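In: Next comes the sequence, and after it the predicted model I'd like to discuss.
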Amino acid sequence: MSRQMTTSAFHKSKTLDNKYMLGDEIGKGAYGRVYKGLDLENGDFVAIKQVSLENIAQEDLNIIMV
């Protein structure tokens, strides 16, 4: 599969710190959502987890971060 075909699912306007391009949502759970990402430096695919900090106790946040 060519790089051009694989990057078409990504939102070119949605980049994180000019390092990752954000793609489609691939999952969700109790604490947040997971998106497909593309590392703009080396072209590797990554998973990007967006965690909602709303109503999360500090102890739980520490566990999630690990």
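Out: Yep, that arrived. Numbers count the residues shown, from 1 in each chain.
In: contacts and neighbour counts: CA atoms only from here.
Out: Fine.
In: For A47, give its distance to E59.
Out: Here A47 is placed at a distance of 24 Å from E59 (Cα to Cα, to the nearest Å).
In: what about those two, which has more around it?
Out: A47 (16 against 8; other Cα atoms under 10 Å).
In: for comparison:
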Amino acid sequence: MAKRNKGTPVLKAQKETNTVFVPHPVVDVYYLTSDGSPFYLESAAQDYAQELNNKTIQKITKTNQ
């Protein structure tokens, strides 16, 4: 029997976007790889994603709060 997927790291990280922006208040965007790793440079996220099975990268922007 296959295991159920109880949520991807991306969804967990999206709920906690403030934890990425708080230490760096000047940053307005970061890039999230499919395993939930955040990067401030898109090129760094792309390099890291090359080693993953799922190579998708999601752009996360700071919302006005």
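Out: Here it is on my side, so go on. For clarity, every value in this text was computed on a predicted model and none was experimentally measured.
In: Let me see the TM-score of these two.
Out: Scored against TM-score structural alignment, normalised by the length of structure 2, the superposed chains reach a TM-score of 0.28; 32 aligned residues with a Cα RMSD of 3.7 Å.
In: State the helix or strand in which L22 of structure 1 lies.
Out: The secondary structure element spanning L22 of structure 1 is strand 20-28 (assigned by DSSP states H and E).
In: buried ones in that strand?
Out: For strand 20-28 of structure 1, the neighbour count (16 or more other Cα atoms under 10 Å) marks 20-23 as buried.
In: Just the buried residues of stretch 9-22 of structure 2, please?
Out: In stretch 9-22 of structure 2, counting by 16+ other Cα under 10 Å, buried: 10, 13, 17, 20-21.
In: Now tabulate these in a markdown table and tack on secondary structure and distance to A45 of structure 2.
Out: A markdown table is the format used below for the buried residues of stretch 9-22 of structure 2 (DSSP: H, G, I helix; E, B strand; the rest coil; distance: Cα to Cα, whole Å):
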| residue | secondary structure | distance to A45 of structure 2 |
| --- | --- | --- |
| V10 | helix | 14 |
| A13 | helix | 15 |
| T17 | helix | 16 |
| V20 | helix | 15 |
| F21 | helix | 17 |
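In: tell me which of the residues you listed is nearest to I60 of structure 2?
Out: Nearest to I60 of structure 2 among those is T17, at 8.0 Å by Cα to Cα.
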